[in-house]
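Asker: missing the sequence, but the structure's below:
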């Protein structure tokens, strides 16, 4: 009986700590049923090629959400300019790489520096002049969109060199021509044997690395006297996420292999996850969001922290711009429209508080994937774009409502 109670409490803890993952899986299964009914089994949300497309099409959302989270942590602040910055940096990349024939790595470095300077421009007015972030970034949204249109003269720049596209749009390993020698049938599909084996090996290495990092992190918390979850909850959580990684890996292995963009996303997620959870400057973001006055009295330079958050948002926007123009193979004056809304919604859906001080990078990533699945599933079902916007707006409202109600419940109001 005691073991049963422990198991029940462990499962409840795992569900509570990974609610959005279970919701995401539930939504994906619902879409799979609806798509199967509508297309009579012809199309599938879980088709390997479709899973790859979801990753590639929503990479910019994941990238922007990691940066947006840092702004939200400081007190529910947001950056409305990110879509316009994506358009401007993309336009400059087109001019540098296509029009001027500049070396690709030099052009990339210049674009990242320009994006960072734009973020610093916003951060200066927000942190030191104390203009509200909403007003500052709203002005930036209008300003940088106008500059992007001027740079492009209202016309797109295309195509980009294949060397540049390979940096973001290629796959590992590089699949050769499918022949009888490397053919393999998996779940009724003919796949490349070499791609399947190498991708699954990389997937298993990622699982082992994830488990090792979680164990090391848990041991470090125990040594420092922090409260940790029970051993059974910890094992259940690791098992759940390991299964998710393996399932994702086999979908990619059955298509074209590991998208290079997924490696970039992994690096960004790991770096920002470590920064926010394991560094002093990262914890300052949470401190300011929790109580800015108390953080200032404790010796935290709140102005510098705010300046960093928005400078970093400019850098992240530049990264998203480089990814976006590679996916579109063109720099367009209309690029980046509504990107800020997708990033903001991803953070709130992923558990970030509208008041700041609460949220994780992993939660923002799950929120971004959730938004991507919504877009993809409704598109396959042929749902009108206006209805898609309405559904996403409703989902965002429900996510923030849940946060507000949770806050009231904890405070007893």
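Answerer: That came in fine, so what should we check first? All values derive from a computational prediction rather than experimental measurement.
Asker: going forward, measure contacts and count neighbours with C-alpha atoms only.
Answerer: Fine.
Asker: what's the helix or strand for residue 185?
Answerer: strand 183-186 (DSSP states H and E).
Asker: by contact count, what packs against the helix or strand following that strand?
Answerer: The helix or strand immediately downstream of strand 183-186 is strand 189-192, counting by DSSP H and E. Applying 3 or more C-alpha pairs under 8 Å, 6 or more residues apart in numbering; DSSP states H and E, we find strand 189-192 packed against strand 183-186.
Asker: and residue 217, that one's in a helix?
Answerer: Yes: under DSSP: H, G, I helix; E, B strand; the rest coil, residue 217 sits within a helix.
Asker: check the gap between it and residue 292 for me.
Answerer: To residue 292, residue 217 is 28 Å away according to C-alpha to C-alpha, to the nearest Å.
Asker: equivalent analysis for residue 19, please.
Answerer: In terms of C-alpha to C-alpha, residue 19 sits 29 Å off from residue 292.
Asker: repeat that for residue 367.
Answerer: 26 Å.
Asker: over to residue 13?
Answerer: 31 Å.
Asker: the stretch 101-250 of the chain: helices as residue ranges?
Answerer: 104-127, 133-152, 162-169, 193-223, 231-253 (DSSP state H, counting those that start in this stretch).
Asker: redo those helices as CSV? Include distance to residue 259.
Answerer: Below are these laid out as CSV (distance: least, C-alpha to C-alpha, whole Å):
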stretch, distance to residue 259
helix 104-127, 20
helix 133-152, 29
helix 162-169, 7
helix 193-223, 10
helix 231-253, 8
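Asker: please identify the deepest-packed of those helices.
Answerer: Mean neighbours per residue, mean count of other C-alpha atoms under 10 Å, is largest over the helices of the stretch 101-250 of the chain for helix 104-127, with a mean of 20.
Asker: what helices or strands is that one leaning on?
Answerer: Looks like helix 104-127 contacts helix 82-94, helix 133-152, helix 302-328 (3+ C-alpha pairs under 8 Å, 6+ apart).
Asker: now with 6 Å?
Answerer: Identification of packing neighbours for helix 104-127 by 3 or more C-alpha pairs under 6 Å, 6 or more residues apart in numbering; DSSP states H and E yields helix 302-328.
Asker: how far off centre is the helix it packs on?
Answerer: Chain-centre distance of helix 302-328: 13 Å, with C-alpha atoms, centre = their mean, to the nearest Å.
Asker: buried ones in that helix?
Answerer: Judged by neighbour count (16 or more other C-alpha atoms under 10 Å), helix 302-328 contains these buried residues: 302-303, 305-327.
Asker: angle of the helix or strand that it is followed by against helix 82-94?
Answerer: Remark: after helix 302-328, the chain's next helix or strand is helix 339-349, criterion DSSP H and E. Counting by axes from the mean of the first three to the mean of the last three C-alpha atoms, to 10 degrees, helix 339-349 lies at 130 degrees to helix 82-94.
Asker: ok, and here's another one to check against it:
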């Protein structure tokens, strides 16, 4: 619903010929304020997160309908559409002008794989030097080979088409930023600590309210960015946009390795889960599966992921 509301605000602003960058800034600020609004009730008033976000879902879905009055508002700003991943020309230009293949896409894919291998081996070496537990070299190599093979396969497929989609570029930027925050910063460590044991985190002297506020405010900001990408891809705003996004997001988290008990999971893992959910959605659409049966399948996939998490947790205990 926040995705829909932010997209609605942006479409209405650009329809009134407001400067594109100002409209984008307003959309991000609106998302940030919505996140802060929900974060306040959760972090400081101690309203259960489920109730807070559920009420927010109804509030902002209703406001979207009020603003749009049940109508569709077209997004006609071509620069906005191209920059944020909508329309036919929403690809990063090939500065190398390759013939038959997008050389920029290939180079970016190769560099990404090289960086992944470098940081994987470097991280393993650092952990081993500090006498920390590391997985076997064979397992590390097998995992690296599989990931590199998958990345290069999709890189070549994209290069043979039109190259790197702008939406993929924005997703990559977000993934890199939040991977760094969660794995290399103090705030990221606090997030894992609260997820693992909130009481112990409090007793350690950490202000958990500030961490909760930070987390939910960031969720609002990301929902704002998702709203921008959605109306750019669809080139319009409708009151129905964003429906069932929350279920896909929850499913992606659990499939990607997050735990119902908290304190576990990574940003890249969630992205892999999102890709799998996307494959399921697109695959069923191509097969012509009825929309109602698609919901049944996704519900069962989500249930299976949670059951696996619960059973694994009990077995480890």
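Answerer: Received the coordinates, thanks. Predicted model only: the values in this text are computed from it and were never measured.
Asker: can you pull the TM-score for these?
Answerer: The TM-score (TM-score structural alignment, normalised by the length of structure 2) is 0.94; 312 aligned residues with a C-alpha RMSD of 1.7 Å.
Asker: so for residue 19 and residue 292 of structure 1, which sits in the more crowded spot?
Answerer: Neighbour tally, residue 19 of structure 1 and residue 292, criterion other C-alpha atoms under 10 Å: the higher count belongs to residue 292, 19 against 15.
Asker: residue 215 of structure 2 versus residue 36 of structure 2, what's the distance?
Answerer: Applying C-alpha to C-alpha to residue 36 of structure 2 and residue 215 of structure 2 gives a distance of 9 Å.
Asker: translate residue 151 of structure 2 into the numbering of structure 1.
Answerer: When structure 1 is aligned by TM-score structural alignment, residue 151 of structure 2 is paired with residue 245.
Asker: now stretch 27-37 of structure 2 on structure 1. Mean distance?
Answerer: Its aligned residues in structure 1 lie a mean 0.5 Å from stretch 27-37 of structure 2 after superposition (mean C-alpha distance after the TM-score superposition for structure 1).
Asker: which residue numbers in structure 1 does that stretch align to?
Answerer: With TM-score structural alignment as the criterion, stretch 27-37 of structure 2 aligns to 111-121.
Asker: gap between the matching stretch and the chain center?
Answerer: 20 Å.
Asker: for that stretch, give me every contacting residue.
Answerer: Outside stretch 111-121 of structure 1, the residues that touch it by C-alpha atoms under 6 Å, 6 or more residues apart in numbering are 89, 310-311, 313-315, 318.
Asker: check stretch 176-190 of structure 2 too.
Answerer: residue 267.
Asker: list the buried ones in it?
Answerer: Quick answer for stretch 176-190 of structure 2 (16+ other C-alpha under 10 Å): 179, 181-182, 187-188, 190.
Asker: so that stretch aligns onto which residues of structure 1?
Answerer: So stretch 176-190 of structure 2 sits over residues 270-284 in structure 1, by TM-score structural alignment.
Asker: and the residue nearest the centre of structure 2, how close does it get to residue 43 of structure 2?
Answerer: The centroid of structure 2 falls nearest to residue 271 when counting by C-alpha atoms, centre = their mean (6.6 Å). Distance, residue 271 of structure 2 to residue 43 of structure 2, by C-alpha to C-alpha: 27 Å.
Asker: cool, residue 282 of structure 2 as well?
Answerer: Taken as C-alpha to C-alpha, the span from residue 282 of structure 2 to residue 43 of structure 2 is 37 Å.
Asker: now swap in residue 20 of structure 2 and tell me
Answerer: 34 Å.
Asker: go on, residue 71 of structure 2?
Answerer: Residue 71 of structure 2 is 36 Å from residue 43 of structure 2, by C-alpha to C-alpha.
Asker: do residue 201 of structure 2 as well
Answerer: Taken as C-alpha to C-alpha, the span from residue 201 of structure 2 to residue 43 of structure 2 is 15 Å.
Asker: can you check residue 296 of structure 2 too?
Answerer: Taking C-alpha to C-alpha, one finds residue 296 of structure 2 at 34 Å from residue 43 of structure 2.
Asker: also residue 182 of structure 2?
Answerer: In terms of C-alpha to C-alpha, residue 182 of structure 2 sits 19 Å off from residue 43 of structure 2.
Asker: re earlier: return the distance of the match of stretch 176-190 of structure 2 from the chain's centre.
Answerer: With C-alpha atoms, centre = their mean, you get 16 Å for stretch 270-284 of structure 1.
Asker: just stretch 263-273 of structure 1 next, same as before
Answerer: 9 Å.
Asker: mean distance, it to its aligned residues in structure 2?
Answerer: Relative to structure 2, stretch 263-273 of structure 1 is 1.2 Å off (mean C-alpha distance after the TM-score superposition for structure 1).
Asker: can you name the element that comes right after the strand or helix carrying residue 174 of structure 2?
Answerer: Using DSSP H and E, residue 174 of structure 2 sits in helix 166-184. Of the helices and strands lying after helix 166-184 of structure 2 in sequence (DSSP H and E), the nearest is helix 186-196.
Asker: angle of that next one against helix 208-234?
Answerer: 100 degrees.
Asker: now helix 186-196 of structure 2 on structure 1. Mean distance?
Answerer: Counting by mean C-alpha distance after the TM-score superposition for structure 1, helix 186-196 of structure 2 comes out at 1.0 Å.
Asker: coming back round to it: skipping adjacent residues, who's closest to the aligned partner of the residue nearest to the centre of structure 2 in structure 1 in space?
Answerer: Aligning on TM-score structural alignment places residue 271 of structure 2 opposite residue 365 in structure 1. Once flanking residues are discounted, residue 365 of structure 1 sits nearest to residue 62: 5.6 Å by C-alpha to C-alpha, 6 or more residues apart in numbering.
Asker: how long is the match of stretch 176-190 of structure 2 from one end to the other?
Answerer: The first-to-last residue distance of stretch 270-284 of structure 1 comes to 19 Å (C-alpha to C-alpha).
Asker: repeat for stretch 142-160 of structure 1
Answerer: So stretch 142-160 of structure 1: terminal residues 27 Å apart, C-alpha to C-alpha.
Asker: cool, stretch 251-265 of structure 1 as well?
Answerer: End to end - C-alpha to C-alpha - stretch 251-265 of structure 1 spans 17 Å.
Asker: tell me the buried residues in it?
Answerer: 251-262, 264-265.
Asker: ditto for stretch 11-21 of structure 2
Answerer: Buried residues in stretch 11-21 of structure 2 (16+ other C-alpha under 10 Å): 11-14.
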